[in-house]
Each structure stands twice: as structure tokens, then as C-alpha cells.
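S.K.: quick one, what's the 3D model for this:
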Amino acid sequence: MREKEIFKMNGFLGAGVVLLLGLAAVYLFRQFVLYENPATIIGFVVLALIIVVLLSGFTIIQPNQAKVFTLFGSYLGVIKKEGFWFSVPLSLRKNVSLRVLNFNSDKLKVNDLEGNPIEIAAVVVYKVVDSAKAVFDVEDYRGFVHTQSETGVRHIASQYPYDNFNNDYEISLRQHSDEVGDELTKDLQKRLHVAGVEIIEARIMHLAYSSEIASSMLQRQQAKAVLAARKVIVDGAVLMVKSAIEQLSIEGVVDLDDEKKAQMVNNLMVALVSDKGNQPIVNTGSIY
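M.R.: Okay, the predicted model is just below:
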């Protein structure tokens, strides 16, 4: 089923035609009252029926609204332009909103790529672009969007890990929300094309580990942060020790052999890397 335009004419022009027919019907009725001519009353009845039928052809289209027309079970077409219109009489019309809509999905409990249970929810922004598909190809396009969106969120969540702890994956749910949102938008567009819906944006609005593993995963994240911080400290300490030894050698402050250099490196590294305060020990030499 594809969207197509139906016959329509300006409603005010149609109202003028109906008004002329009404005046003609009044004239025939008056002639029947004055002269009691059976032909005039028949003409009056025919015109009255025609007027009643024509009145059912008027419709008003609001901005960002479409009306889908059917006649005796046959699809006729759609009017999307706002205004006052006259179209096919006796037809049934169904309103379809063309405004931008959005909804927040429920918090879903799914397993990520590594099998960890997580909670995830998304916000989906969409609009109807083909009102005929929205009316005829699915039972309820809004309910269809909600159901398929939850299915898409579950599918995308299972394709990526929650976090990229070991750099084994290029994309993770927590660190690459924009990339994941783009993939979710593409996935939903494929699912909802049949309903005549365009996905404008889909983004993850809630992401967390499930309650049963949240504590252990938090410890894992903290341990990773500590390791990253210690690496920075060690790298800085190595540069400082190297610079100190080179500076002492260049300026000739002290002549250090390999054993003393190793001892100095050890002492400096302990002092710089340790996260606790250190008590310096001053070597005053032997008293004998």
C-alpha cells in the first residue's frame, strides 16, 4: 500500500455549489406549494438527497495532519495539505498525525556481548512519512513502533559489551553512545519501514549493570582506574630517575658505578612510586 493523493477541491467552492443546489431545492418546494405539481416535489426530493450526500464530502485538514480516505472498503487516497476541502462523499476518513513523536522505552534487562546482565533503555524520536502504510500495513502503528523499538534495543545491546576493559572491542555501550545510537537508528529504520515511519533519532537514555553484578563490576572499574593511575605514576618516575642520573653524570657531582646507580634507582623509584610517605635515610658513612 502506497500513499497517493485523492481528488479534492476547495471547500468554499464546494460550499457555493451546495448553496446553489439548496436555493434550487427551495425554489422547487415553493413551486410545489403554489401549484401542487408532482414533478416539482420529486425534483425537490432528489436535490435534497444530493445535498445531503455532498455535505458528507467536506473535511478540514489541520497542520501536520493527514486523512486517509476509503469508500466501501476501497482505498482512495490521502489529503495532507491543511485547509478546508471537498472530496469524495460518503467516504470514511482516518486521521494520522504527521507531527514528530517520541517515547521512552521501558528499562530492559538484557545480556551484553560478554554475557553480563545489564539494564538499558532508549528514547526514540520518529514521525509518519507514509500515512497509507501506517493505517493499512500495520494494526496500530504506535504500538508497532513501541514493540519493535524494544526489540531493536535488545538486539543492539547484545551486539556490544557494556565496557571495553581489555580493548578487545572497538565499540562499547558505555564509551561509544553516539556510535551505538547511530546503529540503533539504522536498525529501527529497517524494522519500521513497513509502517511508513521515519526514525529521526534513537539514543540510549539509561545504561547500568544489573543489580546482581553491579557491585563486582564497580570494583572492576575501580581496579582498572587504579592500574591506569599507577601506570602514569610509574612512567613519570622512570623519566625523573633517568633525568636525575643523567644530570648528576653531566655535572660531575658524584661518580657512580653500576652498583651504586642500581641502588640509587631503587631508592628513587621506591620514594616516587610509593603511595605512602617515606622516611629518608641519610647515609653518613662508616665510623670505623
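
S.K.: only C-alpha atoms for contact and neighbour calcs from this point on.
M.R.: Noted.

S.K.: quick one, strands of the stretch 151-288 of the chain?
M.R.: Along the stretch 151-288 of the chain, counting by DSSP state E, counting those that start in this stretch, strands occupy 197-209.

S.K.: list the helices and strands the lengthiest helix in the chain packs on?
M.R.: Of all the segments of type helix in the chain, defined by DSSP state H, the longest one is helix 211-251. Where contact means 3 or more Cα pairs under 8 Å, 6 or more residues apart in numbering; DSSP states H and E, helix 211-251 is packed against helix 258-273.

S.K.: now do the one residue sitting closest to the centre of the chain against Thr185, distance only.
M.R.: Per Cα atoms, centre = their mean, the C-alpha nearest to the average position across the chain is that of Ala202, at 1.6 Å. In this view, Ala202 and Thr185 are 5 Å apart by Cα to Cα, to the nearest Å.

S.K.: right, and the helix or strand after the helix or strand containing Val45?
M.R.: Using DSSP states H and E, Val45 falls within helix 38-55. Scanning forward in sequence from helix 38-55, with DSSP H and E defining helices and strands, the next element found is strand 58-61.

S.K.: centre of the chain to that following strand, how far?
M.R.: Relative to the chain's own centre, strand 58-61 is displaced by 33 Å; criterion: Cα atoms, centre = their mean, to the nearest Å.

S.K.: buried sites along it?
M.R.: By 16 or more other Cα atoms under 10 Å, the buried positions in strand 58-61 come out as 58-59, 61.

S.K.: could you dump the residues you listed to JSON lines with distance to Tyr169?
M.R.: Below are those laid out as JSON lines (distance: Cα to Cα, whole Å):
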{"residue": "Phe58", "distance to Tyr169": "60"}
{"residue": "Thr59", "distance to Tyr169": "57"}
{"residue": "Ile61", "distance to Tyr169": "51"}
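
S.K.: compare with the first, here's sequence two:
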Amino acid sequence: VFNVDNYFEFLSIQCDSAARNIVRLYPYDASEEEGEKSLRGSCQEIAESLKEEVQKKVDMAGLEILEARITHLSYAPEIAAAMLQRQQASAIIAARQMIVEGAVGMVEMALAKLSDRNIVNLDEERKATMVSNLLVVLCANKDPQPIVNTGSIY
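M.R.: This next block holds a predicted model:
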């Protein structure tokens, strides 16, 4: 009736075209600090954009789009591998930041308690050495290997 012979085929082509367009406009994943929309993190907004895009394409056929969503999205293997690597790197960085923040807090607490309880009085150089050693132990991937010092290092 409206310039279209096969509505199913027409709608399928228009949906495919709109989905390719939307996927091109947004990154797959974005970090929370960036505040930008992503295919993974902004499902509702992306679905609305997709619906509007499809609606524009099918208006001439007299069709009304009630809802549109991306239900499956696959990338070429080399792109998927790069995306996974980026995602893993972001997770590692976030975990490291959390570890460092916790370690710094523990070092501050240790120095404060040693000072408050008068267990030991450390000069600035020895505090720096202690901070360095504690941060290495607290932030390392492996368990520490204790070393017994038989002589004086000072």
C-alpha cells in the first residue's frame, strides 16, 4: 500500500541498517568517569536511539515502531579480542587503584599507631624506608619473602 511490496523484508533491511548505524556511533564500553553513552552501559538510551532511527526509515511505508532493542551483537574475532583486552586492562587498573588506596591507608595507620604508642621513634629517612617496604609487601602480587638482616643497615 505504501511504496513497499514485502514489508518483512523491507523492515528487516531497515532494522539492519539502523543497527549498523547505531553501533557505529557508540563505543561498546565506556568507563564511568568518561560519562559517555556506550552500547553496554546505556541500554535504554541506545534502544530509544535505535527505535527513532528505524522509525525514520520506515515512515514512508506507514509502519509504526513500538520498540527496538539490540539483542545480539558480535564483532569480528580480532576486534572482539582487542575489546576484551581493553576491558581486562580497565579491570586490572581499577583493582590496582583499590589495592594502592587500601595499602596507603594501612601504612598511614601503622605509622600513626607506632608514633601514638611510642613503640619506636623513626626519623624521616627510616619512615620513608618503612613506607616503601610496607607498600611493596601490601601491593605485591606474591607473598613476601622475609629477609633476616644480621648486620646494621645504618
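
S.K.: what do we get in structure 1 for Leu66 of structure 2?
M.R.: Taking TM-score structural alignment, the alignment pairs Leu66 of structure 2 with Ile200 from structure 1.

S.K.: and that match, what is it in contact with?
M.R.: Shown in contact with Ile200 of structure 1 (Cα atoms under 8 Å, 6 or more residues apart in numbering): 124-127, 185.

S.K.: that one and Gly22 of structure 1: what is the separation?
M.R.: According to Cα to Cα, Ile200 of structure 1 stands 49 Å off from Gly22 of structure 1.

S.K.: mean shift of stretch 218-238 of structure 1 relative to structure 2?
M.R.: In the superposition with structure 2, the average deviation recorded for stretch 218-238 of structure 1 is 1.4 Å (mean Cα distance after the TM-score superposition for structure 1).

S.K.: can you check which part of structure 2 that stretch sits on?
M.R.: Aligned by TM-score structural alignment, stretch 218-238 of structure 1 falls on residues 84-104 of structure 2.

S.K.: tell me which residues in that stretch are buried?
M.R.: For stretch 84-104 of structure 2, burial by neighbour count (16+ other Cα under 10 Å) applies to 99, 103-104.

S.K.: again, but for stretch 192-205 of structure 1
M.R.: Across stretch 192-205 of structure 1, burial judged by 16+ other Cα under 10 Å covers 192-193, 195-199, 201-204.

S.K.: and what of stretch 164-181 of structure 1?
M.R.: Across stretch 164-181 of structure 1, burial judged by 16+ other Cα under 10 Å covers 164, 171-174, 177, 180-181.

S.K.: how far away is the residue nearest to Val1 of structure 2 when sequence neighbours are not counted from Ala19 of structure 2?
M.R.: The spatial neighbour of Val1 of structure 2 that comes closest, neighbours along the chain excluded (Cα to Cα, 6 or more residues apart in numbering), is Ala61 at 7.8 Å. Using Cα to Cα, Ala61 of structure 2 is found at 19 Å from Ala19 of structure 2.

S.K.: hang on, Leu39 of structure 2 packs against Tyr28?
M.R.: Yes - in this structure Leu39 of structure 2 lies within contact range of Tyr28 using Cα atoms under 8 Å: 4.8 Å.

S.K.: identify the contacts common to the two.
M.R.: Taking Cα under 8 Å, 6+ apart as the criterion, Leu39 of structure 2 and Tyr28 do not both touch any residue.

S.K.: returning to that earlier point: okay, the buried residues of stretch 192-205 of structure 1 in JSON lines with distance to Phe136 of structure 1 next?
M.R.: Output for those, formatted as JSON lines (distance: Cα to Cα, whole Å):
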{"residue": "Leu192", "distance to Phe136 of structure 1": "14"}
{"residue": "His193", "distance to Phe136 of structure 1": "13"}
{"residue": "Ala195", "distance to Phe136 of structure 1": "9"}
{"residue": "Gly196", "distance to Phe136 of structure 1": "10"}
{"residue": "Val197", "distance to Phe136 of structure 1": "13"}
{"residue": "Glu198", "distance to Phe136 of structure 1": "17"}
{"residue": "Ile199", "distance to Phe136 of structure 1": "19"}
{"residue": "Glu201", "distance to Phe136 of structure 1": "25"}
{"residue": "Ala202", "distance to Phe136 of structure 1": "25"}
{"residue": "Arg203", "distance to Phe136 of structure 1": "29"}
{"residue": "Ile204", "distance to Phe136 of structure 1": "31"}
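
S.K.: which single one of the buried residues of stretch 164-181 of structure 1 is nearest to Ser243 of structure 1?
M.R.: If you rank those by distance to Ser243 of structure 1 using Cα to Cα, Asn164 comes first, at 35.2 Å.
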